[in-house]
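**Q** Build me a model:
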Amino acid sequence: MTVRDPLPGAALESIFVVIVATGVIWVGSRWLEESAEHLAGYYGLPAVIQGSIIVAVGSSFPELVSVVLTSLSGTFGMGVGAIVGSAVFNILVIPALAGIVADGELVTSRTVVYKEAQFYMIAIAVLVVTFALAVIYHPLSRGPTLIGELTRPLAMLPLLLYGLYLFVQWQDISDYSPSETHSGISKRREWGKLAAGLLLILVAVEGLVTSVESLGHLFSIPEFFAGVTIIAAATSLPDLLVSVRAANAGKGITSVGNVLGSNTFDLLVTIPVGVLIVGVVPVNFTVAIPMLAALTLATVLLFTFLRTDLVVTNVESYVLLGTYVVFLLWVVAETTGMTQIIHSA
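**A** Predicted coordinates for the structure are as follows:
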């Protein structure tokens, strides 16, 4: 990487904003997670629903904001990179750390494995098909680099699948009878705390995205890889906090449900929302698909570990962490030109 216009002061300022914004996201997400958990308990929702929908959607708000902001600023590639990078981080790092803090084992259930994990694999497949349709029916270029336009009608395909996901969840809780509910909770206070957390995250993510864009221009970092690394790690903090705390409290189902539910929301909702706001965004198929292939392999690895005795052991946790290190090394190799699996523009 080369520096186009060496401005150490500007670079230090951007790095400082990234650090501060990351901390603010952590605080705001903590408020959001706590209020969402209290509200889920108040309404008597089962653990898997708390993790895969209520808490997952809340902790995915940073990714949603980052995609919206990058779409409006014309750097949609960075937003997609943040989603894919965050998804890989969620799949490999969060269950690993949750398993380590949960006395060496992260206990899950057949419901999480056979419904949440498998539905998430379908979500990845649908997103790949959506990107492929954009290249086939709205091509911008052909050859070594395949770029297509992702339009609003195409963006509706993932959203429709998420609608099916919500329908399946609703069917599962239609006959659920909670053993206890938290009736002493103030709904108004918890909803207010949730809104305050969302507002805090909104402001912080805007500063984060702006600073990362600035660093990318200074050091000639491709926008997709800036999203995969820096923004992805920062916006994954809420999911990390939620899942690790749940695992430490012995709530393995909620912990894993949050990871898979959050990733499902990111792929099927956040990316289409960015398209619906802007109208049309370019999708570099030759960049997105190898990254989604890496995400698929990570998901298969986690699914295999989850299905084995329905737990993630201590050894398996370290294997997941090692796999993420390999992923980061590959991203660095692609950015520096050491490998050329991804044919970017």
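**Q** For the rest of this, base every contact and every neighbour count on C-alpha atoms.
**A** Noted.
**Q** hang on, Glu190 in a helix?
**A** Yes: using DSSP: H, G, I helix; E, B strand; the rest coil, the assignment for Glu190 is a helix.
**Q** Which residue comes closest to it once chain neighbours are left out?
**A** Ser35 (5.1 Å; Cα to Cα, 6 or more residues apart in numbering).
**Q** pretty sure that neighbour is touching Lys193, no?
**A** Yes: in this structure, Ser35 is within contact of Lys193 by Cα atoms under 8 Å, at 6.3 Å.
**Q** Between the two, which has more neighbouring residues?
**A** Neighbours per residue, other Cα atoms under 10 Å: of Ser35 and Lys193, the larger number sits with Ser35, 25 against 19.
**Q** so which strand or helix has that one?
**A** helix 8-42 (DSSP states H and E).
**Q** same check, this time on Asp175
**A** Assigned by DSSP H and E, Asp175 falls within no helix or strand.
**Q** Count the residues that sit near it.
**A** Neighbour tally, Asp175, other Cα under 10 Å: 8.
**Q** for the nearest residue to Thr108 once chain neighbours are set aside, helix, strand, or coil?
**A** Setting aside the residues directly before and after it, Thr108 is nearest to Ile253 in space (Cα to Cα, 6+ apart), at 4.9 Å. Secondary structure state of Ile253, per three-state DSSP, is helix.
**Q** before we go on, could you also do this sequence so I can check it against the first one:
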Amino acid sequence: MTSLQVVAALAAGSLAAVWAGATVLERSTRQLADHFDLPSDVRGAVVTALGSSFPEFIATVVAITLHDRVELAVGIVVGSAVFKVLVVPGVSTLLSPGSSLQTDRELVYQETGFYVLSVATVLLVLALSVIYNPVATGSRTGELTRQLVLAPLGLYLFFLFLQYADAAEHGAGRASGDHSAAQYLTGLVVSLVFVGVGVEGLVRAAIEFSDVFGTSEFLWGLTVVGAGVSVPEVFVGVLAARNDEPGVSISTVLGSSTFDLLVAIPVAVLVVGAVTVNFGAVVPLFVFLVGAALLLLTVVRTDLKVSTAEAVGLLLVYGGFLAWMAAESVGRSTLLA
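**A** Now for the predicted structure:
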């Protein structure tokens, strides 16, 4: 086998491990949420979102702490967020009964609003790293320190408080069902092992692919790895839609993306101490991410549902994103240079 075939086999095997682990992970978190009678929006935004976010969280931490690939990690977080916001609602709608995804006004404004706030917060923190910790005079790169990442982590704690308050109003917390929480936690732990092994393989494959093709690791993180670790959430979204719980699908997307932005990179920074980030390359992507979030907000606010035409539109926008990344990889676009 050639080196390219070996890397491709590694990527395929790693994706299979991530998929298997994430499937069990999603089922275990869903069972835990049902066990404690959590409301559907809280279950999607926190419990299911945390479970489905674990692959990209581990990928980000592994890329920074084990491989010292900060740009790859940023690419994974942003690429995963773009995939979730545009692809998961689109595919969930097209594969749901009636080909439309219903939602509600509270979900639209609360979850989407907080997600946009999360994007703005991370962008501000990255800007502060350039202003206060520039790598060189006049440089667009800065050092992201432990002190700076406390802001997004604090914002996520506030998000959890809001969700806790919603759950308390709902009267959640009373255990129910035939199985104990420990049994569901066992499945959770086993799934985390599969996900961790698969993600490490994906990160290594991305690094090798970038060497073989002479392209940026950042772009591989934005596309292949970012989408690969997020594919299980398509399964979550479709399952929720078919179970007549469309709010879980949308809230999982937004809650998972919020977790990725506010927790994944900050935790890695807390472990290693500080990382260097190219703010110039990040800004266009975050602008696109805000635009994608506002597009989703517009779509779900229209009649409080995602129609078939709107779902196709979301997928076409993601296709445009991939075309942009392809242009970046061959030098036809230099926005991320």
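**Q** Superposing both, give me the TM-score.
**A** After superposition, the two chains reach a TM-score (TM-score structural alignment, normalised by the length of structure 2) of 0.97; 335 aligned residues with a Cα RMSD of 1.4 Å.
**Q** one step back: what's the counterpart of the residue nearest to Thr108 of structure 1 in structure 2?
**A** Aligned against structure 2 by TM-score structural alignment, Ile253 of structure 1 finds its counterpart in Gly247.
**Q** Ala82 of structure 1 too?
**A** Under the alignment (TM-score structural alignment), Ala82 of structure 1 maps onto Ile76 of structure 2.
**Q** Next, the mean deviation of the host helix or strand of its match compared to structure 1.
**A** Assigned by DSSP H and E, Ile76 of structure 2 falls within helix 70-94. Here the mean offset of helix 70-94 of structure 2 against structure 1 after fitting is 0.5 Å, by mean Cα distance after the TM-score superposition for structure 1.
**Q** How about stretch 6-24 of structure 2?
**A** So stretch 6-24 of structure 2 averages 0.7 Å relative to structure 1 (mean Cα distance after the TM-score superposition for structure 1).
**Q** buried sites along that stretch?
**A** 7-8, 10-12, 14-24 (16 or more other Cα atoms under 10 Å).
**Q** Strands of structure 1, start to end?
**A** Applying DSSP state E to structure 1 gives strands spanning 106-107, 139-141, 147-151, 280-284, 311-312.
**Q** Quick check: which of those is nearest to Gln169 of structure 1?
**A** Evaluated over the strands of structure 1, closeness to Gln169 of structure 1 peaks at strand 106-107, with 21.0 Å, by Cα to Cα.
**Q** which residues of structure 2 does the closest one align to?
**A** Strand 106-107 of structure 1 maps onto residues 101-102 of structure 2, going by TM-score structural alignment.
**Q** now stretch 210-229 of structure 1
**A** Aligned by TM-score structural alignment, stretch 210-229 of structure 1 falls on residues 204-223 of structure 2.
**Q** Any chance of the strands of structure 1 in JSON lines with mean neighbour count and distance to Ala294 of structure 1 as columns?
**A** Converted to JSON lines, those look like this (neighbours: other Cα atoms under 10 Å; distance: least, Cα to Cα, whole Å):
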{"stretch": "strand 106-107", "mean neighbour count": "24", "distance to Ala294 of structure 1": "23"}
{"stretch": "strand 139-141", "mean neighbour count": "15", "distance to Ala294 of structure 1": "24"}
{"stretch": "strand 147-151", "mean neighbour count": "23", "distance to Ala294 of structure 1": "20"}
{"stretch": "strand 280-284", "mean neighbour count": "21", "distance to Ala294 of structure 1": "16"}
{"stretch": "strand 311-312", "mean neighbour count": "23", "distance to Ala294 of structure 1": "20"}
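**Q** how about the helices in structure 2?
**A** Ranges of helices in structure 2, per DSSP state H, are 3-35, 40-42, 49-65, 70-94, 105-132, 146-170, 181-213, 217-220, 226-228, 231-242, 246-259, 265-272, 279-301, 308-329.
**Q** out of these, deepest packed?
**A** helix 246-259 (a mean of 29; mean count of other Cα atoms under 10 Å).
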